[in-house]
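S.K.: here you go, sequence then predicted model.
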Amino acid sequence: MNNPQRLIAWLFPDRRPEREQAREREFIAEANSLKTLSVSDRGRLSIDPEDLREQMVASREQLKHLVYCEIALH
């Protein structure tokens, strides 16, 4: 952290719960891992839909052990 960031952090501490701060850090890390995420000079975000789809498919594969699906055959 540089000095202005330290001063701002000291003057305005983040009072949110640690869990919420951790979720925000996780979201930022995931967003940074997207290959085609770009931000315009006016703050507009854009991303290649295919990149987003690939990320969702990979996440679904990682979490599929949490879902139990029973198929009833008649």
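M.R.: Ah, there it is.
S.K.: okay, CA-based contacts and neighbour counts for the rest of this
M.R.: Fine.
S.K.: which residues of this structure fall in strands?
M.R.: Counting by DSSP state E, the chain has strands at residues 38-39, 45-46.
S.K.: closest one to residue 59 among those strands?
M.R.: Between residue 59 and the strands of the chain, the tightest spacing by Cα to Cα is seen for strand 45-46, at 20.3 Å.
S.K.: next, the one to line up against it:
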Amino acid sequence: MKWFGRLIGLVCRDNRSGQEQARDRAFIAALNNLKSLRVTPDGGMSIDPDEIREKVIANRQSLKRFVR
């Protein structure tokens, strides 16, 4: 199976910049940290709005020093 992964890697190269790839990895890591993230069998996703609201408020408070 290793050879198949290498073949796919050669055929389907990711030509995006390293910064864009890092941003995508950070986004995926943030999604993985959500406790209420649910994926439906048909590919849809649902997230508890209260959890998102709590995280946004906490981040605003922690970054408040950067905004006047």
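M.R.: Perfect, thanks for sending it. Computed from a predicted structure; not experimentally measured.
S.K.: adding distance to residue 59 of structure 1 and mean neighbour count, write the strands of structure 1 out as TSV.
M.R.: Below are these laid out as TSV (distance: least, Cα to Cα, whole Å; neighbours: other Cα atoms under 10 Å):
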stretch	distance to residue 59 of structure 1	mean neighbour count
strand 38-39	21	12
strand 45-46	20	10
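S.K.: redo those strands as a markdown table? Include distance to residue 14 of structure 1.
M.R.: What follows is the strands of structure 1, written out as a markdown table (distance: least, Cα to Cα, whole Å):
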| stretch | distance to residue 14 of structure 1 |
| --- | --- |
| strand 38-39 | 25 |
| strand 45-46 | 25 |
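S.K.: residues contacting residue 11 of structure 2?
M.R.: Residues near residue 11 of structure 2 by Cα atoms under 8 Å, 6 or more residues apart in numbering: none.
S.K.: that one corresponds to which position in structure 1?
M.R.: Matched across to structure 1, residue 11 of structure 2 falls on residue 11, judged by TM-score structural alignment.
S.K.: look up how far residue 60 of structure 1 lies from that match.
M.R.: 41 Å (Cα to Cα, to the nearest Å).
S.K.: please apply the same query to residue 4 of structure 1.
M.R.: Noted for residue 4 of structure 1: a distance of 40 Å to residue 60 of structure 1, by Cα to Cα.
S.K.: neighbour count winner among the two?
M.R.: For residue 4 of structure 1 and residue 60, the more surrounded residue by other Cα atoms under 10 Å is residue 60, and the numbers stand at 13 against 9.
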